[in-house]
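Novice: here are the coordinates; sequence isn't available:
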């Protein structure tokens, strides 16, 4: 008994390894079982005793023990405790620690500029730390993560896009490190317990619309979507903020909701906009692909840009396979910075599952001036000549 007490008194976790604490616990116990320090049928200290001994949470203890139960090294006996299995896995069996991080995109095309750059930076960050990166795509509204219980090799997950609350909560229940680049599709108190990296979409829409207002435009359309998405709501709020700063109240007809933010959606909504009797003189587009689609329709219908109307996009990314002439005026995005912040958050969770969670807001306040905006031909009310647009510095 004295020898056993000495073993447990010296029981420590190798926190120098970049692994979740529950995995360190499982690795240490597995090693003790394999070398014979813990004999078949031997009872382990209670979860509360292990928690006190290692100064970790009950969740960490239970997750570590459950991992070894699944592997066959431990067994649970109701109302008796946790014991080393009488029959151990075959000799020479080696269970490698999880070395894969999953990047899961919700209804997002990774070939789009922003998410392609996010994935590229995530790969660089995680490979440098010795992890593999697995890419998966998952419907945003999926209630249960596909095969999430089978991610035995998973050290952590990065969710990219606007994800369902139910989906995210299912991952959290599995005590798996998770970070969101984007947000939840609905407002929720659960955001307080999540690590997230988000752009300030409302501020960006306000800055974009203010640029058009500074050029003298007053009839401005807001094109975003999908209609009931959180992303669209933030962009509309930013658009409205800028209009109110100029004592303007946009008409309901100035908002155009589209099913998705793709080039084809911009082409289609362009016909709706330019066939109106009272056409806008400027457009704020929810992203660059939509803006370029609208420009394509305008040119086809004989409305030159920016002489007949101005348009500003959102994203500032090079888009492969999509024509974009003239050069688009847009607000820049920071995908690489978002990915780096997300990687840092995930590494912190892997090292310490009890680390505080929170939201980091990446502020975007730089306009990339192209050739798609100019002073409104009808001029600013009162004959005021607009000042030269000022390039705002990133924060």
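Specialist: Thanks, I have it. On a predicted model such as this, the values are computed, not experimentally measured, just so you know.
Novice: drop to CA atoms for contacts and neighbour counts, all remaining ones
Specialist: OK.
Novice: for the helix or strand where residue 361 lies, which helices and strands make contact with it?
Specialist: Assigned by DSSP states H and E, residue 361 belongs to strand 359-362. Contact analysis of strand 359-362 by 3 or more Cα pairs under 8 Å, 6 or more residues apart in numbering; DSSP states H and E lists strand 195-199 as its packing neighbours.
Novice: which SSE is immediately downstream of the strand it packs on?
Specialist: Assigned by DSSP H and E, the successor of strand 195-199 is helix 201-214.
Novice: buried stuff in the helix or strand hosting residue 63?
Specialist: Applying DSSP H and E as the criterion places residue 63 in helix 58-71. Within helix 58-71, the residues that count as buried by 16 or more other Cα atoms under 10 Å are 59, 60, 61, 62, 63, 64, 65, 66, 67, 68, 69.
Novice: I figured the second one hits residue 24, correct?
Specialist: No. Counting by Cα atoms under 8 Å, residue 60 stays clear of residue 24, with 9.8 Å between them.
Novice: for stretch 215-231, measure first residue to last.
Specialist: Using Cα to Cα, to the nearest Å, one end of stretch 215-231 lies 26 Å from the other.
Novice: also stretch 243-261?
Specialist: Stretch 243-261: ends 23 Å apart by Cα to Cα.
Novice: quick one: contacts of that stretch?
Specialist: 209-210, 213, 218, 220-227, 240, 265, 269, 286-287, 289-290 (Cα atoms under 8 Å, 6 or more residues apart in numbering).
Novice: which residue is the nearest non-sequential neighbour of residue 25?
Specialist: residue 64 (5.6 Å; Cα to Cα, 6 or more residues apart in numbering).
Novice: how much space between that neighbour and residue 109?
Specialist: Separation of residue 64 from residue 109 (Cα to Cα): 36 Å.
Novice: below is an additional structure, to be compared with the one above:
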């Protein structure tokens, strides 16, 4: 079907026999146009199917009232909650959002950055892909004064707005909980160590072992590319085949932790009596698996809200100094049956 012609202010002006400038001022509630005339013009514009050209306005003003979001995978519960917090805060302020996902690929992230830059966004919120190590694709935003807020997966080398959780303390407490349950051979499913979140969780794990005088066994530390379900199953199989298998697993995400529970049960391993497991993020799957997975609660919605607020503050020029601020949010352990060996 052939697309209908877009209605313009010139079409409305022709119908009402007003000048295009009068139509434009009325649609923008200019005080020089009477209230009755404004109401009439808006009524006719709506009946004719007129749509404001926000893109043209953004080209004139160099502002689109749109926040760009660059994330890894939209189908992950943490990410969808993060986006929800951003979108809710942006919408209340009259802003829209454009969401792009990299699927954890650096090349996709570079393409997404180019698209968002050309869309003249007012600000950018970024959670880096698993592969990203270079940041040249983001520097043009900074050079043009377009505010960027990094959330969750953030770069170490940039002095810029960041919203993160205390990954180190979360990793420490998760490991300490397993130790308190009587576990002494605790394995760790570690994510990519160039990403701050996984590096800090691992550091917390290592320090908890040392502080409780437990040896660090490198055979029990498994490095993952994406912490996927398949990787978790393979790692669990290898760990259980060791001459001295672990009696607990701390996984840097819930997906791999759930796969560990499911595979161990297939092998006849009792959870948590023979193998205690704790994950990270409190994804919906954590409460569905049997036994339910202990995990770390990740305040994703709040992280999104704060990230959007930082962008809006910059846009409103409320923060004149606009000095970089790092917001660190606390986490909470949620203990379920997968790790509860003691009453």
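Specialist: Arrived safely, thanks for sending. Computed from a prediction, not measured in an experiment: that's the story for all the values here.
Novice: picking that back up, so what corresponds to the residue nearest to residue 25 of structure 1 in structure 2?
Specialist: When structure 2 is aligned by TM-score structural alignment, residue 64 of structure 1 is left unaligned.
Novice: for residue 64 of structure 1, give me its contacts.
Specialist: With Cα under 8 Å, 6+ apart, residue 64 of structure 1 has these contacts: 22, 23, 24, 25, 26.
Novice: turn the residues you listed into a markdown table, columns for secondary structure, distance to residue 180 of structure 1 and neighbour count.
Specialist: As requested, these are exported to a markdown table (DSSP: H, G, I helix; E, B strand; the rest coil; distance: Cα to Cα, whole Å; neighbours: other Cα atoms under 10 Å):
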| residue | secondary structure | distance to residue 180 of structure 1 | neighbour count |
| --- | --- | --- | --- |
| 22 | helix | 22 | 26 |
| 23 | helix | 22 | 22 |
| 24 | helix | 25 | 22 |
| 25 | helix | 26 | 26 |
| 26 | helix | 27 | 23 |
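Novice: alignment lookup: residue 351 of structure 1 to structure 2.
Specialist: In structure 2, residue 351 of structure 1 lands on residue 316 (TM-score structural alignment).
Novice: burial count for its match?
Specialist: Residue 316 of structure 2: 9 surrounding residues under other Cα atoms under 10 Å.
Novice: where's the residue nearest in space to the middle of structure 2, which helix or strand?
Specialist: Central residue of structure 2 (Cα atoms, centre = their mean): residue 79, 4.2 Å from the mean position. According to DSSP H and E, residue 79 of structure 2 maps onto helix 77-92.
Novice: that helix maps to which residues in structure 1?
Specialist: Counting by TM-score structural alignment, helix 77-92 of structure 2 corresponds to residues 113-128.
Novice: pull out the buried positions in that stretch.
Specialist: Quick answer for stretch 113-128 of structure 1 (16+ other Cα under 10 Å): 113, 114, 115, 117, 118, 119, 121, 122, 123, 124, 125, 126.
Novice: and stretch 316-324 of structure 1, by the same measure?
Specialist: Going through stretch 316-324 of structure 1 with 16+ other Cα under 10 Å, the ones that come out buried are 316, 317, 324.
Novice: repeat that for stretch 301-309 of structure 1.
Specialist: Here stretch 301-309 of structure 1 shows 305, 306, 308, 309 as buried, counting by 16+ other Cα under 10 Å.
Novice: got TSV for these, with distance to residue 74 of structure 1 too?
Specialist: Listed next are these as TSV, based on distance: Cα to Cα, whole Å:
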residue	distance to residue 74 of structure 1
305	70
306	70
308	74
309	70
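Novice: dump the residues you listed to TSV, plus secondary structure and distance to residue 232 of structure 1.
Specialist: Formatted as TSV, the buried residues of stretch 301-309 of structure 1 follow (DSSP: H, G, I helix; E, B strand; the rest coil; distance: Cα to Cα, whole Å):
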residue	secondary structure	distance to residue 232 of structure 1
305	coil	25
306	coil	25
308	coil	26
309	coil	23
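Novice: quick one: which of these is nearest to residue 188 of structure 1?
Specialist: Taking Cα to Cα as the measure, residue 188 of structure 1 lies nearest residue 309 of those, at 39.4 Å.
Novice: quick one: that closest one and residue 280 touch, right?
Specialist: Yes. Shown here, residue 309 of structure 1 and residue 280 form a contact pair, counting by Cα under 8 Å, at 7.5 Å.
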